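Trainee: sharing a sequence plus its predicted fold:
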Amino acid sequence: MSCNAIYEYQNCMKYGRPDTDFFKWKWKPDGCELSIFDAHQFLEIVRGKSMAFVGDFVARNHMESLICLLSKVLYSYFFNY
């Protein structure tokens, strides 16, 4: 499992990550119930809007993570229609 939108050197599975346990990691703050991310719903909400990520490498990591989450939906959209 990897993302087509990241650089080759960022591919954890290809370059040394020996386990897949991290796929099961879930960040959940105390007293908060987070719903599962729905890429289709997100794209509908932000349709026609602009988005900017400002900051350092942490903001860049957030942007790349979002792109990876959306790439699965966008890839199937562009190549199935």
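Mentor: Perfect, thanks for sending it. Numbers count the residues shown, from 1 in each chain.

Trainee: make it CA atoms for all contacts and neighbour counts henceforth
Mentor: Fine.

Trainee: check which helices and strands the one helix or strand Leu66 maps to is in contact with.
Mentor: Assessed by DSSP states H and E, Leu66 sits inside helix 57-80. For helix 57-80, the packing partners by 3 or more C-alpha pairs under 8 Å, 6 or more residues apart in numbering; DSSP states H and E come out as helix 39-46.

Trainee: alongside the first one, take a look at this:
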Amino acid sequence: MQSQLVIQVGKLKGPFRGFRTQFNRFTFSNGVSWLQNEPKYLYYYANNPRARVIYEAGVYILEVDGTSETVQVIQDAS
């Protein structure tokens, strides 16, 4: 059984409008950004929602409170 490793927990900065396109940027309040790394669309609006990035089975996954979907992400190097 593969275990999960929590990489980051906090609030996303500003309005969250869901998952839109690959390379959509998600920035946490501490300034660390992650980019959506798969094509997936989900509309959900929340202001500064709590979120977490989890490492599992070789990929990073973003979970956002209030949504039932997750999306693969990569850390933004810019």
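Mentor: Yep, it's here. Worth saying up front: this structure is predicted, and the values here are computed from it rather than measured.

Trainee: what TM-score do we get after superposing?
Mentor: Their TM-score after superposition, calculated using TM-score structural alignment, normalised by the length of the second structure, is reported as 0.23; 36 aligned residues with a C-alpha RMSD of 4.1 Å.

Trainee: quick one: buried residues of the helix holding Leu66 of the first structure?
Mentor: Glu64, Ile67, Cys68, Leu69, Leu70, Ser71, Leu74 (16 or more other C-alpha atoms under 10 Å).

Trainee: helix 39-46 and that one, what's the angle between them?
Mentor: 110 degrees (axes from the mean of the first three to the mean of the last three C-alpha atoms, to 10 degrees).

Trainee: hang on, the earlier thing: may I see the buried residues of helix 57-80 of the first structure organised as CSV, with distance to Ile45 of the first structure added?
Mentor: As requested, those are exported to CSV (distance: C-alpha to C-alpha, whole Å):
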residue, distance to Ile45 of the first structure
Glu64, 19
Ile67, 16
Cys68, 18
Leu69, 15
Leu70, 13
Ser71, 16
Leu74, 15
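
Trainee: which member of those is positioned nearest Phe42 of the first structure?
Mentor: Closest approach between the buried residues of helix 57-80 of the first structure and Phe42 of the first structure, by C-alpha to C-alpha: Leu70, at 8.7 Å.

Trainee: all good on my end, thank you.
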